[in-house]
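Student: using only what follows, build the 3D model:
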Amino acid sequence: MKSVIISIHGRVQGVGFRWTTARLTNRLQVAGWVKNESDGSVTVRAQADETTLHAFIEALKKSPTPYAKVRNITVTNRNVEDFKKFTITD
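Tutor: Got it, this is the predicted structure:
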């Protein structure tokens, strides 16, 4: 099990990015959360096995919604927590 914080910059707010990310996590079985940041970026806390996380990050780079334009992604390792599901937060 691996846990990361993913910071996504670009046109990622107001385009359904959080909702389509949540659908992607359900398909890949990733736990954690996603939220909009005041600077216009989106932060994702994601937890899954390493192979699944890699696939998830690659999908985020391509954007889970056609309306977003991902410019940059930063991934930072975190300690594993006891996430049971994936949620969308404000």
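
Student: alpha carbons only for contacts and neighbour counts from here, please
Tutor: Noted.

Student: hey, where'd the helices end up in this structure?
Tutor: 17-28, 50-62 (DSSP state H).

Student: what's next to the shortest one, contact-wise?
Tutor: Applying C-alpha atoms under 8 Å, 6 or more residues apart in numbering, the external contacts of helix 17-28 come out as 31, 34-36, 42, 52, 56, 60, 63-65, 68, 86-88.

Student: do the last one as well
Tutor: Helix 50-62 is contacted from outside by 1-2, 21, 24-25, 28, 30, 46-47, 70, 72-73, using C-alpha under 8 Å, 6+ apart.

Student: next, the second sequence, to be compared with the first:
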Amino acid sequence: MTKMVADQIGISGIVRNEDDGSVYIEAVGPTDKIDAFIAAVKRSPSPSGKVDTCKLEEDANIENYISFRVTN
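Tutor: Have a look, this model is predicted:
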């Protein structure tokens, strides 16, 4: 679902499931698209996609991804 939303909005980056059950996302794009992406992910209709907390960090050194992909 996260990749589908990123592709629809035009965000590049990565998403992966962590061993502790959390999800790690690196998202690259204009601020308005990042805001829309975060809002859409938080609204996930899937019970397994429920967002309890969201920690955001801005990182100027993040890789400039070409597309959005799921990693391990």
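
Student: coming back round to it: farthest pair in the contacts of helix 50-62 of structure 1?
Tutor: Of all pairs drawn from these, the greatest distance, 26.2 Å, lies between 1 and 70 (C-alpha to C-alpha).

Student: the more surrounded of these two?
Tutor: Legend: neighbour count by other C-alpha atoms under 10 Å for residue 1 of structure 1 and residue 70, higher for residue 70 (18 against 12).

Student: show me what that one lines up with in structure 2.
Tutor: Aligning on TM-score structural alignment places residue 70 of structure 1 opposite residue 51 in structure 2.

Student: measure its match to residue 65 of structure 2 for me?
Tutor: Applying C-alpha to C-alpha, to the nearest Å, the value for residue 51 of structure 2 to residue 65 of structure 2 is 24 Å.

Student: for the most centrally placed residue in structure 2, give me its contacts.
Tutor: Closest residue to the average C-alpha location of structure 2: residue 25 at 4.4 Å, with C-alpha atoms, centre = their mean. Residues counted as contacts of residue 25 of structure 2 (C-alpha under 8 Å, 6+ apart) are 13-16.

Student: ditto for residue 32 of structure 1
Tutor: If you count contacts by C-alpha under 8 Å, 6+ apart, residue 32 of structure 1 has them with 44-47, 83-87.

Student: which of the residues you listed lies closest to residue 11 of structure 1?
Tutor: Closest to residue 11 of structure 1, out of all of these and judged by C-alpha to C-alpha, is residue 44, at 15.2 Å.
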